[in-house]
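Asker: Using only what follows, build the 3D model:
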Amino acid sequence: MAAEDTGDYQKVKEAIFSKYDINEEVYRQRFRDPDIRPGESPKEFYNRLKDLYGKWIQPEKKTKEQVGDAIILEQFYRSLTPELQVWVKERGPKSAQEAAQLVETFQAAWRGARSFRFGASAKSFTSHGKSSGVGGGPKELESLKSGDGFVKTKLTTKPAL
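Answerer: Next comes the predicted model:
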């Protein structure tokens, strides 16, 4: 930051947010997984949640449709398997519709009817390549439905014969 810009509050604020990677996603995470601070009253907690919501959604800068799409996109992410959720987020879709298209593209690339939904019964698949790590056998990704309804994924290495 240039020395002459240090007197401009907005530029200083943007530089700090950029340096510490504080963005809408950080506020979304803080809004969705809030911690009640020691000694915090219900009214203070409510006000903090309201502030986090405003910083995440930024309703004054968006239309009603954009606010709705942000909430739909988040719910869409929450429905995906954790691995697919990361894959889609890495591609940075700007809307829920774009995220859905990315999931369809992913499914088409795998050419199967694998479930994309978290908690749904997912098919396991085997990678027939050799690993570069110790053991060197084929790896298998197993999806196991646990008693609580969640799909747990486990990577196992089969011994080389």
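Asker: Please make it C-alpha for all contacts and neighbour counts, starting now.
Answerer: Noted.
Asker: what about the helices in the protein?
Answerer: Assigned by DSSP state H, the helices in the chain fall at 9-19, 24-32, 42-57, 64-79, 82-90, 96-110.
Asker: Here is the second sequence; please produce its structure so I can put it next to the first one:
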Amino acid sequence: MAYRNLDPQDALIYREVKKAVLDQTSINPETYRQRLRRTRFPSGARPRAVAQRIKEDYWRWLEPDQKTGGQVAEEIALEQFGQVLPPGGKEWVQRHRPKTLAEAVTLTEDYMAAERPGVSSRRTDTPSSPGLESLKSS
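Answerer: Sure thing, here's the model as predicted:
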């Protein structure tokens, strides 16, 4: 079905066919990210087998062969930021599916401001960490 719905030109390109089939079956990078977070070391498992599965899931989640190092780092930072958010804020940010860390920060600030009326959670001074300055321009 996924193949038949493709444009005839795209149907000749393996990557496009693969992407369509995976989309149709709801297998995407997020599937592998969630699988990674559920991974445990099974009793009696071989370390190499567990490590290989983790590596494969990371590659399928982050797709480093298709992205720059900076894009991969952004995805990891975004995912980790989502993990450390307080309850409520975490759900709010995840529901909005930000594509960048800067978007996630803005969503978190908006959520916090809405939860505490009259108290702004947005910073008006300059960030103390040089790495945070890039969030405003991202």
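Asker: Identify whichever of the helices of the first structure lies nearest to residue 127 of the first structure.
Answerer: For residue 127 of the first structure, the closest of these is helix 96-110, at 11.8 Å, according to CA to CA.
Asker: Give me the buried stretch members for the closest one, please.
Answerer: By 16 or more other CA atoms under 10 Å, the buried positions in helix 96-110 of the first structure come out as 96, 99, 100, 102, 103, 106.
Asker: wait, which of the helices of the first structure is closest to residue 141 of the first structure?
Answerer: helix 82-90 (11.8 Å).
Asker: buried set for that closest one?
Answerer: For helix 82-90 of the first structure, by 16+ other CA under 10 Å, it's 82, 84, 85, 88.
Asker: Show me what the first one aligns to in the second structure.
Answerer: Taking TM-score structural alignment, residue 82 of the first structure has residue 87 as its aligned residue in the second structure.
Asker: Relative to residue 14 of the second structure, how far out is residue 77 of the second structure?
Answerer: Per CA to CA, to the nearest Å, residue 77 of the second structure is found 31 Å from residue 14 of the second structure.
Asker: Apologies, that question was intended for residue 103 of the second structure.
Answerer: Residue 103 of the second structure is 33 Å from residue 14 of the second structure, by CA to CA.
Asker: same question, residue 109 of the second structure
Answerer: 42 Å.
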